[in-house]
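Colleague: 3D model of this:
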Amino acid sequence: MHSADNKDRIVKGLARPGTRGPATNGNYKRTGSVVLVALVAVLIAWAGSILWVLTGESDVPPDEGFRAVPGPSQVREITLGCGSGGCWREMVIDVKPPQTAPSLAADMGISTEQCGPLNLWTLRKTCTGVAADHNGELRIYLKYDLLIDI
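Modeller: Down below sits the predicted model:
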C-alpha cells in the first residue's frame, strides 16, 4: 500500500514503514547529545566560578551594600581592611544626638550580623554587622561569607 515515492524514502532511511514522516531516531540522539554537552558546559562554568571565588580571598562587596544611614548621623569614611580570613569594608559613622551607637545600629537593622541570601553561582553571601561602637562613632562592616571554608 505504499506509493513508489514512499518506497524510495523507506529504502533511503527517510521514512519508517507504515508512516509518511521522516525517521526521528537520529534526531533524538542528536538532541540528547546537545543537551548533555550544554549541561556539562554549565557544570564546568559553575565549578570554575566557585574555584575563582575560593582563590579571591581579597574580594569585598561594593560600597552600595551598606544600608542607608538615617539622619542626623553621617558617614565619615569607608575603608578597606584585610586580615586572617579575608577582607571587608568598614563604614565609620559619626553618631549625632539624639541617636546613640546602639540605637542607630538597631534603626539600621544590624544589631546582630545580618546576611543576605546565598548566591548559588558563587556559594557566598553578603553579611553586615557592627564592628565597634565607642566615642560617638559606629563602625559597620560589610564582607562576603563563604559557604565553603578553606
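Colleague: CA atoms for contacts and neighbours, from now on please.
Modeller: Fine.
Colleague: ok but P102 is inside a strand, no?
Modeller: No: according to DSSP: H, G, I helix; E, B strand; the rest coil, P102 belongs to no strand; its state is helix.
Colleague: show me where this protein has its strands.
Modeller: Using DSSP state E, the strands assigned to the chain run over residues 74-83, 86-94, 114-115, 124-134, 137-146.
Colleague: list the buried residues in the last one.
Modeller: In this case it means strand 137-146. Buried residues in strand 137-146, counted by 16 or more other C-alpha atoms under 10 Å: E137, L138, R139, I140, Y141, L142, K143, Y144, D145, L146.
Colleague: I'd say the fourth one and Q114 touch.
Modeller: What that stands for is I140. No: using C-alpha atoms under 8 Å, I140 is not in contact with Q114, being 11.4 Å away.
Colleague: so who does V75 touch?
Modeller: V69, M91, V92, I93, D94 (C-alpha atoms under 8 Å, 6 or more residues apart in numbering).
Colleague: sequence B follows; please return its structure for comparison with A:
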Amino acid sequence: MVAVLCVLVVAVPLGCWAVLARTAVVGAVVGLLLAGGAGVLLAAGAGLLDLRGLFELFLWYPLAAALLVGAGLRVERRLRGVQPDAPRAPRTVLRVHAVVVTAVAPLCALVAFTAADVPPAAAVPSLPPGFTLGEQTAGCGSGDCWREMSVAGPEGMPSEEVVRRLGLPDDHCHANGWLLDRRPLCTRAEVNGGSIRLYVSLGDLIG
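Modeller: Here you go, the predicted model:
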C-alpha cells in the first residue's frame, strides 16, 4: 500500500505538468526538474540509493513540486502575454495535484513514519581507519527492525578498545528523519562471545 501511494506522490505532479505546460522551453525545464526529483525518490524507494529520512522526502517532494508547477505556470503566462483565446489550465488537473499534496502524501508519510523498517545501509556509522565490517544480518521483531554486523579492529587491538574507538555510547539514539520522521534510530556496539557486534535499529512510534 505504501509503495502504491509513494508512486502516486511522484507520478501525479509529472502528469499534471504534462497537461498544464503550454511552452516548449519552460515545459521542458520544469518537466526535467520534476522527473529528476521523481527519479531520485523512486531509485531510493527501490533500494538503489540509501537516503536518510527517505519517506520524509516523499512528503516534501509534492509540496516542492506544487511550488515548481505554480512558478512554471506564472513564467509561461508572462512569456505568452495576454491571449484571450489561449486555453486555460484545467482546474480538474490542479485539483488532482492539490489532493495529492494535501491528502495522499501525508497519508503515505503517516503510514511510513509509524512503522518500523530495516535501517538503510547509510545509517551504519562510519568506522575509523583500520576497522572493517563483517557479515551483516537484518530482521524485525518486537516493535523495531535492525541490522547486525561484526566489526574487526586493527590486529592485536583488544575488543574493549575496539568498542571504545567506535565512539558509540550505549543505546545512542536520534530521530530517523530531519523534521517529521521521529522514529528512533539507535546504534550500539558490544563484545559478544569474544567478537565485536555492531547493532543499528529503527523503531516505530507505537511500540
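Colleague: circling back: out of the strands of structure 1, nearest to R30 of structure 1?
Modeller: strand 124-134 (36.7 Å; C-alpha to C-alpha).
Colleague: let's check: the centremost residue of structure 2 is which one?
Modeller: The centroid of structure 2 falls nearest to L54 when counting by C-alpha atoms, centre = their mean (1.0 Å).
Colleague: show me whatever sits in contact with both of I140 and Q114 of structure 1.
Modeller: T128, G129.
Colleague: rewinding a little: reformat the buried residues of strand 137-146 of structure 1 as JSON lines; add distance to L118 of structure 1.
Modeller: Formatted as JSON lines, the buried residues of strand 137-146 of structure 1 follow (distance: C-alpha to C-alpha, whole Å):
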{"residue": "E137", "distance to L118 of structure 1": "30"}
{"residue": "L138", "distance to L118 of structure 1": "27"}
{"residue": "R139", "distance to L118 of structure 1": "24"}
{"residue": "I140", "distance to L118 of structure 1": "21"}
{"residue": "Y141", "distance to L118 of structure 1": "18"}
{"residue": "L142", "distance to L118 of structure 1": "15"}
{"residue": "K143", "distance to L118 of structure 1": "13"}
{"residue": "Y144", "distance to L118 of structure 1": "10"}
{"residue": "D145", "distance to L118 of structure 1": "9"}
{"residue": "L146", "distance to L118 of structure 1": "9"}
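Colleague: just to revisit the earlier point, looking at structure 2, which of the contacts of V75 of structure 1 hold up?
Modeller: Contacts conserved in structure 2 for the contacts of V75 of structure 1, using both residues aligned by TM-score structural alignment, their matches' C-alpha atoms under 8 Å: M91, V92, I93, D94.
Colleague: buried ones only from these, please, as a ChimeraX command.
Modeller: The following ChimeraX line selects those of those that are buried, judged by 16+ other C-alpha under 10 Å:
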select :91,92,93,94
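Colleague: nearest to I150 of structure 1, of the kept ones among the contacts of V75 of structure 1?
Modeller: Nearest to I150 of structure 1 among those is M91, at 27.1 Å by C-alpha to C-alpha.
Colleague: grab the nearest non-local neighbour of that closest one.
Modeller: I78 (4.4 Å; C-alpha to C-alpha, 6 or more residues apart in numbering).
Colleague: neighbours of the equivalent of the one you found over in structure 2, how many?
Modeller: Using TM-score structural alignment, the equivalent of I78 of structure 1 in structure 2 is Q136. Q136 of structure 2 has 13 neighbouring residues, counting by other C-alpha atoms under 10 Å.
Colleague: wait, doesn't Q136 of structure 2 sit right on V124?
Modeller: No: counting by C-alpha under 8 Å, Q136 of structure 2 does not reach V124; the two are 10.8 Å apart.
Colleague: need the counterpart of T112 of structure 1 in structure 2.
Modeller: By TM-score structural alignment, T112 of structure 1 lines up with D170.
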